[in-house]
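Student: Fold the following.
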Amino acid sequence: MSLIASDHFRIVVGLGKSGMSLVRFLAQRGVSFAVADTRENPPELATLRRDYPQVEVRCGELDVDFLCRADELYVSPGLALATPALQAAAARGVKLSGDIDLFARNAKAPIVAISGSNAKSTVTTLVGEMAAAAGKRVAVGGNLGTPALDLLSDEIELYVMELSSFQLETTNQLGAEVATVLNVSEDHMDRYSGLPAYHLAKHRIFRGARQVVVNRQDALTRPLMSEGQPCWTFGLSAPDFKAFGLREENGEKYLAFEFQNLMPVRELKVRGAHNQANALAALALGHAVGLPFDAMLASLRNFTGLEHRCQWVRELDGVSYYNDSKATNVGAALAAIEGLGMDMDGKLVLIAGGDGKGADFSGLHDSVAKYCRAVVLMGRDAGLIADALGDTVPQVRVASLDEAIAQSRTLAQPGDAVLLSPACASFDMFKNYEERGQLFARAVEVLA
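Tutor: I've put the predicted structure just below:
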């Protein structure tokens, strides 16, 4: 039975992917609802009119009086709650919620909830593969792939959900079996007033959680208010009780749990210290929900990484090329620079730049100085990055991705790596980060 009253009126605000999943969910349950979107022609408008012609839809500027007809507004993650019309409706007693809140009310199986500034998709995918290897009927989605409400099924034994800060803003009580914020660094500063507001949004994931997983190398990942639930930790240091980490024995580095070595790090197919941290986080989450180590370790040995996430493209003239186009913020770029940099003998030639989303690039300074031979800058905020880096390493400014690759090839020496890790969004030059990464990989292949 659905935990939603059918005699109340709802409005879905936002008609993108998650908004359309809300439409399907409400229609299947006979709930009375309408749809609103700030855009004149939202992405799913044609689908809505074809499949649900009876549903009232209003496009363009939000009408507060119309919104106030509803008992509850389901706000899509792309629309900020600070939008004046939403604030006005809330002030008049209308409840603001979202698809994840509704999913949590209706999910019958345990939820593994994963957020963080970076590595969410990688860890979510890993835990999903671990659960499948253990024989669980698992559903994976949320911010990654399939919208949460489309995953609901009585057949599912475990949900593994990637959740963004935008989704968590409208999530009042998730009640996950285990929840984690993998890391916290500045992102989406064009939406939030500052890091504290972004941090608070992320930490809504812990509301009602039965267990938590914490990155012991990032204090901002600890729940702001402990509810006394069991806490597991992960990090690159040697682990203690209820902890996953790295241990070294006879010159061999191992993934370890407490005082038990689990597998040699060299057996991972993904490179870099950041990927070792991702593996440890996935192990901690899987262990919290009772997945056996043999299935989890087999999944780690088979995992080759996700596209556009520190993805090895090829080696040419002794130089490796990595596509990390998904690094759309400073924290993600730092993870790649440090993760690869500390794991190789040569230096990095970094390709960075794009739409910085109001970020502070000063955090790149020390790691670029330590691990990079040169930096090639492109895009709208190239100048801001250049100013933040100062005279750490040589800088080259270019007008296109092809020019960036050509310059990087000239700068790199055998044993080095060329790393596309922009620390910026792509929208100033590309359709999305996927297009940026695909064009990079294609251009590198053509070099040969």
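
Student: CA atoms for contacts and neighbours, from now on please.
Tutor: Fine.

Student: helix/strand/coil for residue 113?
Tutor: For residue 113, the assignment made with DSSP: H, G, I helix; E, B strand; the rest coil gives strand.

Student: which residue is nearest the centroid of this structure?
Tutor: By C-alpha atoms, centre = their mean, the chain has its centre lying nearest to residue 120, at 3.8 Å.

Student: ok, now how distant is that residue from residue 350?
Tutor: Using C-alpha to C-alpha, to the nearest Å, residue 120 is found at 23 Å from residue 350.

Student: Now do the contacts for residue 297.
Tutor: 262-263 (C-alpha atoms under 8 Å, 6 or more residues apart in numbering).

Student: Distance of it relative to residue 256?
Tutor: From residue 297 across to residue 256, the span is 11 Å (C-alpha to C-alpha).

Student: Let's compare: structure for the following, please.
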Amino acid sequence: MVTADLPFTVVIGLGRSGIGAARLLAAAGERVRLIESKGDQAHQAQASELEAEGIEVRLNTPLAPEAFHWPGGRAVKVVVSPGIRWDHPTLVALRQGGVAVIGEMVVAWEALDSVPWIGITGTNGKTTVTHLVAHLLEAAGIDAPMCGNVGHSAAELALQRRAQGRALPDWLVVELSSYQIEAADCLRPRLGLWTTLTPDHLERHGSLEAYRAIKRSLLERSAVRLLNADDPDLAERFASWEANSDVRWITAGPRSALGPPIDPQLWVEAGQVTNASGPLFPASALAMPGAHNRQNLLLATAVGLELGLAPAQMEQAFRSFPGVPHRLEFIRELNGLRFYNDSKATNFDAAEVALKALERPVVVLAGGEAKQGDPTGWIEQLKRHAPAVVLFGAATDTLANLLAEHGYGGEVTPCAGLGEALPLARGLAELLGAQAVLLSPACASFDQYSDFEARGEHFRALVLGL
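Tutor: Presented below is the predicted three-dimensional model:
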């Protein structure tokens, strides 16, 4: 007698999103196998914990077709982690063979189908806006935790609520990367926010047009779209949104300066956040530096208005906002020298924004895993604000060559890692009269760290240990 292979859901990756998805699916009664290409001591400990919960784990298992069909079992659904290319040949072959390939966000979406989502995406600014919106709604007494590409994975959050026997949230505030969006075409947020669009992740998506289309697909599926009119790429495509009445534009400048054809819902006039009914509250309610944070403030305000919050409520919440870890995060001042952690700046555009926001002489720590993009704007800001740059990690030679090619005339010092880079930067700042040391890498973190957060935590620990 031949026994048919049992159907399994195979989850790829023993990271935060993979573990959350596996546990949530197992709790729903599905047979789950989790595969991981690595198998070090930390992975072995995680695997033992999951297997005690009835989730099969296979370590040291490459992403190859044979991992999805084995004696006694076969994959009918595959959950992919954001770190794996959507066009990986094995995933393409699985889809062509009729296997459903989805992202962790789909698992969470299906488990939380009664909860309205606020989906936030963009090249830069999305993490700050996510924190800001979550803080705003929490201050208003709304149960709206943040998750996704920041904080908990969405699946973890759904599982946590179920395990604790708690009611589902009123709203979810979800940061969504392009990697997560392309693997979750079922997501339909109640509110969709698009902060900015500049070239990023081109090594994965292939072109700016493909990257833009992924971001846009989320907004097109959202019931209400909130867009930043100060972003040149978004504003240039105003006409493509014009026929839709559910699009709201914001600008951090005066309404008149934006000009036709865009008529914003929110703008800043005489220092006041303003809409058609008049001034709402001072734009200075959010103390974070930089024009980009005015844009973030306006986007969060637009969410508050959609949810019926009063201007006084919003002003009070913005005044109490503590800022975002790893995004222009002030760590300490030592002998008149200020230290900032901007580890979240993983591309040239984000690092350029940080330099503009500080507007002071700084020594910059940059490096990591190089990404494609145009460094011109970043290097122009370095010329204005940075008498020295300390380079570290795998991109050291690449960045040094870019600085030389673009005529950067300050000190350029290469080194291996942050442990060596920080004291060098401190010494250069004192020697050259800079007022701050800024970690703003302009690179991904994966050459030396698991993510930008781990890099930022290491930098914070080093600074506090000075």
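
Student: Show me what residue 154 of structure 2 aligns to in structure 1.
Tutor: When structure 1 is aligned by TM-score structural alignment, residue 154 of structure 2 is paired with residue 148.

Student: Verify the stated contact: that match with residue 100.
Tutor: Yes. Residue 148 of structure 1 is within contact range of residue 100, at 6.5 Å (criterion: C-alpha atoms under 8 Å).

Student: which residues are common contacts for these two?
Tutor: Contacts common to residue 148 of structure 1 and residue 100, judged by C-alpha under 8 Å, 6+ apart, are residue 142.

Student: Can you get me a residue count around residue 284 of structure 2?
Tutor: Using other C-alpha atoms under 10 Å as the criterion, residue 284 of structure 2 is surrounded by 16 other residues.

Student: List the single closest residue to it in space, sequence neighbours excluded.
Tutor: residue 271 (7.3 Å; C-alpha to C-alpha, 6 or more residues apart in numbering).

Student: Enumerate every residue touching the one you found.
Tutor: Applying C-alpha under 8 Å, 6+ apart, one finds that residue 271 of structure 2 lies in contact with 282-284.

Student: what's the matching range in structure 1 for stretch 120-131 of structure 2?
Tutor: By TM-score structural alignment, stretch 120-131 of structure 2 lines up with residues 114-125 in structure 1.

Student: Pull up the distance across that stretch, start to finish.
Tutor: For stretch 114-125 of structure 1, the end-to-end distance is 10 Å (C-alpha to C-alpha).

Student: One more: stretch 367-381 of structure 2?
Tutor: 16 Å.

Student: for stretch 176-189 of structure 1, same thing?
Tutor: With C-alpha to C-alpha as the measure, stretch 176-189 of structure 1 spans 27 Å from end to end.

Student: where's it relative to the chain centroid, distance-wise?
Tutor: 8 Å (C-alpha atoms, centre = their mean, to the nearest Å).

Student: What of stretch 431-448 of structure 1?
Tutor: Worked out by C-alpha atoms, centre = their mean, stretch 431-448 of structure 1 lies 21 Å from the chain centre.

Student: got it, and stretch 165-172 of structure 1?
Tutor: 14 Å.

Student: Give me the common contacts of residue 297 and residue 256 of structure 1.
Tutor: Joint contacts of residue 297 of structure 1 and residue 256 (C-alpha under 8 Å, 6+ apart) are 262-263.

Student: what's the burial count for the match of residue 154 of structure 2?
Tutor: 28.

Student: How about it: what's its closest non-neighbour residue?
Tutor: Of all residues not flanking residue 148 of structure 1 in the chain, residue 142 sits nearest, at 4.6 Å (C-alpha to C-alpha, 6+ apart).

Student: Could you pull out the strands in the stretch 301-450 of structure 2 for me?
Tutor: With DSSP state E, counting those that start in this stretch, the ranges of strands along the stretch 301-450 of structure 2 come out as 329-334, 337-341, 362-367, 388-392, 411-414, 436-439.

Student: distance from the third one to structure 1 after superposition?
Tutor: Once superposed with structure 1, the aligned residues differ from strand 362-367 of structure 2 by a mean of 2.7 Å; criterion: mean C-alpha distance after the TM-score superposition for structure 1.

Student: which residues are in contact with that strand?
Tutor: Under the contact criterion C-alpha under 8 Å, 6+ apart, strand 362-367 of structure 2 has outside partners 385-396, 399, 421-422, 425-426, 428-429, 434-443.

Student: That one aligns to what range in structure 1?
Tutor: Taking TM-score structural alignment, strand 362-367 of structure 2 hits residues 348-353 over in structure 1.

Student: burial count for the alignment partner in structure 2 of residue 406 of structure 1?
Tutor: The alignment partner of residue 406 of structure 1 in structure 2, by TM-score structural alignment, is residue 427. By other C-alpha under 10 Å, the residues close to residue 427 of structure 2 number 12.

Student: how close does the aligned residue in structure 1 for residue 251 of structure 2 sit to residue 296 of structure 1?
Tutor: Counting by TM-score structural alignment, residue 251 of structure 2 lines up with residue 235 in structure 1. Distance of residue 235 of structure 1 to residue 296 of structure 1, given as C-alpha to C-alpha: 18 Å.
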